[in-house]
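**Q** Build the 3D model from these lines:
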Amino acid sequence: MGFAVQRTRREYVRPSSPTPPASLHLSIIDRVVGLRHLVRSLHVFPSPSPSPRLDVTETNKPLPLSSSPPARVIREALGKALVDYYPFAGRFADGEGGPGTARVDCTGEGAWFVEAVAGCSLDDVNRLDHPLAIPEDDLLPDAAPGVTEFTCGGFVVGLISVHTMADGLGAGQFINAVGDYARGLDKPRVSPIWAREAIPSPPKLPPGPPPELKMFQLQHVTVDLSLDSINKTKSSYFVSTGQRCSTFDVAIAKTWQARTRALRLPDPSSRVNLCFFANTRHLMSTAWPVTGHGNGEGFYGNCFYPVSVVAKSGEVESADIAGVVGMIRDAKTKLAGDFARWAVADFKEDPYELSFTYDSLFVSDWTRLGFLEADYGWGTPSHVIPFAYYPFMAVAIIGAPPVPKAGARIMTQCVEEEHLPAFLEEVKAFDK
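**A** Sure thing, here's the model as predicted:
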């Protein structure tokens, strides 16, 4: 059966106090044209189990939880957070060179905010576990982010952000700032810094023809990997190498191998590609402004490097999972050197100019962005549902299953229908 979602309020939320009327330049990474897209996600908060609001008085007593509806609390907190993050209340302005020369005009016009109510409880829709019982567009309208409240008292925060303004860590930092204000803090626990000038700006290569984007009929698939199976692979990798690996390493290794096997490429020497995006804030310790932290804490712009792994399809298919993990770990060890060479323009091909082909898999990790720690006063979300998929790009997103489940959740749009059964069979075999 269908469940109605009614939008009850739409408005621009402006900064709650005056902000500088500046015009800010973006970094060379921000201005990558491919990043001028919307990232959509749903953040599911079950029926309230109030966490004490942080004390900001001298009495050292917990502040009472607000009796206001979550949407009202979040709307007011958003206005306060937009004072600290005032560029988010501004607008893009393209230079003479189009989006590749864009800047941000800090106009203070505000962020679009929508409130809605659902005529059901979260339990009625299986707490929005997959498959979604309510269409994503009903909870996350194309026009704007919003908050939908359910009859049980639970709520969903729908977030739409432009990747040009912030990478995943930056967006998570902003959402946590809204949560800090919602819980009664006088200021965010992490102070934001713009500092786009700190990002290296090597000369761009002469532009070539725009890439031809082939559209694929990619299928949505969501599967969970058990914690036991993940830990077995970690143990196997440690025994064979004496080194540790992460849950992310294991999850993308299994996904890449399952997809490669499912493609059944006739020539085992055919090249298959894996690309994931690594945070590089820690590689720029001398570049940041004096903030008390040399690791870039507080920077919310794009600060990542595309890490590529290229291998023969036969090697990926025949290796055990620990062997595929090794390929990924080897690529990670090259990150510092590759980023340093890019920073001084020591490259023949721009690593940020990506090629989208069916033999390439792009992976994003959503477990460490801070979204799962966001708390508006009713506890942290049970899970986060990203919708960062595009028909020209085979994508796998690594997330966490809804609490209290453990393990890893793989949300993919990476194979066409003819390869879907084999891909599912390979992924599910991991837990056998």
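
**Q** From now on I want contacts and neighbour counts done on CA atoms only, so please keep to that.
**A** Noted.

**Q** Residue 17: neighbour count?
**A** 11 (other C-alpha atoms under 10 Å).

**Q** mind listing what it touches?
**A** By C-alpha atoms under 8 Å, 6 or more residues apart in numbering, residue 17 lies in contact with 80, 83.

**Q** Checking it next. Helix, strand or coil?
**A** Here residue 17 is recorded as coil under DSSP: H, G, I helix; E, B strand; the rest coil.

**Q** Roughly how far does it sit from residue 110?
**A** 12 Å (C-alpha to C-alpha, to the nearest Å).

**Q** can you check residue 428 too?
**A** In terms of C-alpha to C-alpha, residue 428 sits 45 Å off from residue 110.

**Q** Name the residue in these two with the higher neighbour count.
**A** Between residue 428 and residue 110, counted using other C-alpha under 10 Å, residue 110 has the larger neighbour count: 22 against 16.

**Q** Next, the buried residues of the helix or strand where residue 420 lies.
**A** Per DSSP states H and E, residue 420 falls inside helix 420-428. Residues of helix 420-428 classed as buried: 420, 422, 423, 424, 426, 427, 428 (neighbour count, 16 or more other C-alpha atoms under 10 Å).

**Q** now stretch 234-252
**A** 234, 235, 236, 237, 245, 247, 248, 249, 250, 251, 252.

**Q** Go through those residues and flag which are in strands.
**A** Members of these lying in strands (criterion: DSSP state E): none.

**Q** How many residues are close by residue 338?
**A** Neighbour count for residue 338, taken as other C-alpha under 10 Å: 18.

**Q** got a list of what residue 80 touches?
**A** 15, 16, 17, 178, 181.

**Q** Could you double-check that residue 31 sits in contact with residue 98?
**A** No: counting by C-alpha atoms under 8 Å, residue 98 is not a contact partner of residue 31; they are 9.9 Å apart.

**Q** more crowded one of the two?
**A** Per other C-alpha under 10 Å, whichever of residue 31 and residue 98 has more neighbours is residue 31, with 21 against 11.

**Q** Now the second one, please; I'll put the structures next to each other:
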Amino acid sequence: MASSSSSTSTSPCLAFHVKRCEPELVVPAKATPHELKYLSDIDDQEGLRFQIPFIWFYKNSNSMEGKDPVKVIREGLGKALVYYYPFAGRLIEGYKRKLVVDCNAEGVLFIQADADISLERLSNNIQPPYPFLDEVLYNVPGSDGIVGCPLLLIQVTRLICGGFILALRFNHTLCDAFGLLQFMNAISEMAQGAQEPSIQPVWQRDLLSARNPPRITCTHHEYEEAMTGPVNMDQTNLVQRSFFFGPNQIKAIRSHLPPNLRSCSQFELLTACLWRCRTLALKLEPDEIVRVSCIITARSKRRGPGLPVGYYGNTFAFPAAVSEAGVLCKKSLGYAVELVKKAKAEMNEEYIKSVADLMVIRGRPPFIMRGNLIISDIADSKSANVDFGWGCPDYAGPATAFPQISLQVKCRNKEVDGIVVPICLPFLAMIRFEQELEEMTKEVNTYNITPVMITSAL
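**A** Coordinates of the predicted model:
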């Protein structure tokens, strides 16, 4: 296939060329049902109508000598789409903008590319943010909408060392990170010769749809009416940085807690710490109401209705901890941890059913943006286990941060295992955030990424 475009990375530290072929549509390898499939009322939230980029970096493997990752992944994708055929369809809007998948087998967008750089040269740049993301995940014109657009865009970029980068963008209404990784593992299995996925996909979106009659039975601070007034974050001067938390950093932060709270989970600890540092950095009015919304999955029976293995829709709610900014900033970290623990404890089967009912009763309200930080722990999503035959990736996870959303991802940094968290803030607030975080971790340097300017489009 002839090359359709050539571009150069704009990173000040890296200079390399990427040659892309024309985007193509990969369709299921066999005929699939042409039908309409309704999303659940947890899927069909206004706040999930966006696309999320993920990225994987793979080294060369001697055992795959002569194998082309583009061909291997493209063929595996076509076979996996036989089982996950809704991914090859298009969203349409039904009554009251209800999202429905038209399973028409139009296919997912796929791009093959080549870059004149090795993974070794990229080694200091394989944690988000990525100044070269647009080069390894080309935004095909007209492809980034929600309705009537491809639900998945994949680009495989070969590197001169024999390694490659797989970057993709998926429509969040169709699945969450765990559902995406279930699909990616199916692709990897089919690419390596499996006749069918080891985990069969389950649709059954009615399990997380509103009850009849719908009834709101819980308090949902994440959807409360927001205060009026301008957004408290400068959207025109945003920067991204990633912060790495290894054992030393975690131990240092935990030392700020009283003995009765030191057994809190790592997620609770980091969420409370990030929330407090971010609030301090934004310099809000003392009476401003701030929230941290904890994304909690309902996949387990303890937290949800006991969803079947193979369910790949969105399965989470995000109960929010709430405080006045002044109180949160003045009180110790233990205050924030207690609020986060309380919010997490609210998540159960009744809570997520109440969210589904709220979507129907209140007309699908968006989650609050003003004064809200949404944090998700995808450390256990097994994104680092996706193996197409070249072994596990050097990094796997989200490719960017968002102004109101941060993800906690497993990462290995300088031979140390830990958690990396991409953060997006206005430039001056980012400087203050670093200072606050450095104070929490004492003299441990938690960041190693140069800030990258991004636009207000986020």
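
**Q** just to revisit the earlier point, redo the buried residues of helix 420-428 of the first structure as JSON lines? Include distance to residue 11 of the first structure.
**A** Formatted as JSON lines, the buried residues of helix 420-428 of the first structure follow (distance: C-alpha to C-alpha, whole Å):
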{"residue": "420", "distance to residue 11 of the first structure": "42"}
{"residue": "422", "distance to residue 11 of the first structure": "47"}
{"residue": "423", "distance to residue 11 of the first structure": "44"}
{"residue": "424", "distance to residue 11 of the first structure": "43"}
{"residue": "426", "distance to residue 11 of the first structure": "47"}
{"residue": "427", "distance to residue 11 of the first structure": "44"}
{"residue": "428", "distance to residue 11 of the first structure": "45"}
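
**Q** and which of these is nearest residue 135 of the first structure?
**A** Residue 135 of the first structure lies nearest to residue 420 out of these, by C-alpha to C-alpha, at 22.4 Å.

**Q** now for residue 165 of the second structure: what does it line up with in the first structure?
**A** Applying TM-score structural alignment, one finds that residue 165 of the second structure aligns to residue 156 in the first structure.

**Q** give me the element the residue lying closest to its match once chain neighbours are set aside is part of.
**A** In this structure, residue 156 of the first structure finds its nearest non-sequential neighbour in residue 44, 4.6 Å apart by C-alpha to C-alpha, 6 or more residues apart in numbering. Take DSSP H and E as the rule and residue 44 of the first structure turns out to sit in strand 38-45.

**Q** Where in the second structure does that strand fall?
**A** With TM-score structural alignment as the criterion, strand 38-45 of the first structure aligns to 51-58.

**Q** hang on, the earlier thing: I'd like the distance between the residue nearest to residue 156 of the first structure and residue 398 of the first structure.
**A** Residue 44 of the first structure is 17 Å from residue 398 of the first structure, by C-alpha to C-alpha.

**Q** which bit of the first structure covers the longest helix along the second structure?
**A** Secondary structure assigned by DSSP state H gives helix 266-282 as the longest helix of the second structure. Aligning helix 266-282 of the second structure against the first structure (TM-score structural alignment) gives residues 247-263.

**Q** and the matching stretch, how far from the second structure on average?
**A** In this overlay with the second structure, the average offset of stretch 247-263 of the first structure from its partner residues is 1.6 Å by mean C-alpha distance after the TM-score superposition for the first structure.

**Q** mean per-residue distance, the strand holding residue 44 of the first structure to the second structure?
**A** Mean deviation of strand 38-45 of the first structure relative to the second structure after superposition (mean C-alpha distance after the TM-score superposition for the first structure): 1.3 Å.

**Q** What lies in contact with that strand?
**A** Here strand 38-45 of the first structure makes contact (C-alpha under 8 Å, 6+ apart) with 127-128, 139-140, 154-163, 371, 378-388.

**Q** List the buried residues of the following helix or strand past that strand.
**A** Per DSSP H and E, the first helix or strand lying C-terminal to strand 38-45 of the first structure is helix 70-84. By neighbour count on 16+ other C-alpha under 10 Å, the buried set for helix 70-84 of the first structure is 70-71, 73-84.

**Q** Just tell me what residue 343 of the second structure corresponds to in the first structure.
**A** When the first structure is aligned by TM-score structural alignment, residue 343 of the second structure is paired with residue 331.

**Q** picking up where we left off before, out of the contacts of strand 38-45 of the first structure, which sit inside helices?
**A** residue 139.

**Q** Just the element for the corresponding residue of the first structure for residue 134 of the second structure, please.
**A** If you follow residue 134 of the second structure across to the first structure using TM-score structural alignment, you land on residue 137. Assigned by DSSP H and E, residue 137 of the first structure belongs to helix 136-139.

**Q** mind checking how far that helix is from the chain centre?
**A** Relative to the centre of its chain, helix 136-139 of the first structure is centred 19 Å away, using C-alpha atoms, centre = their mean, to the nearest Å.
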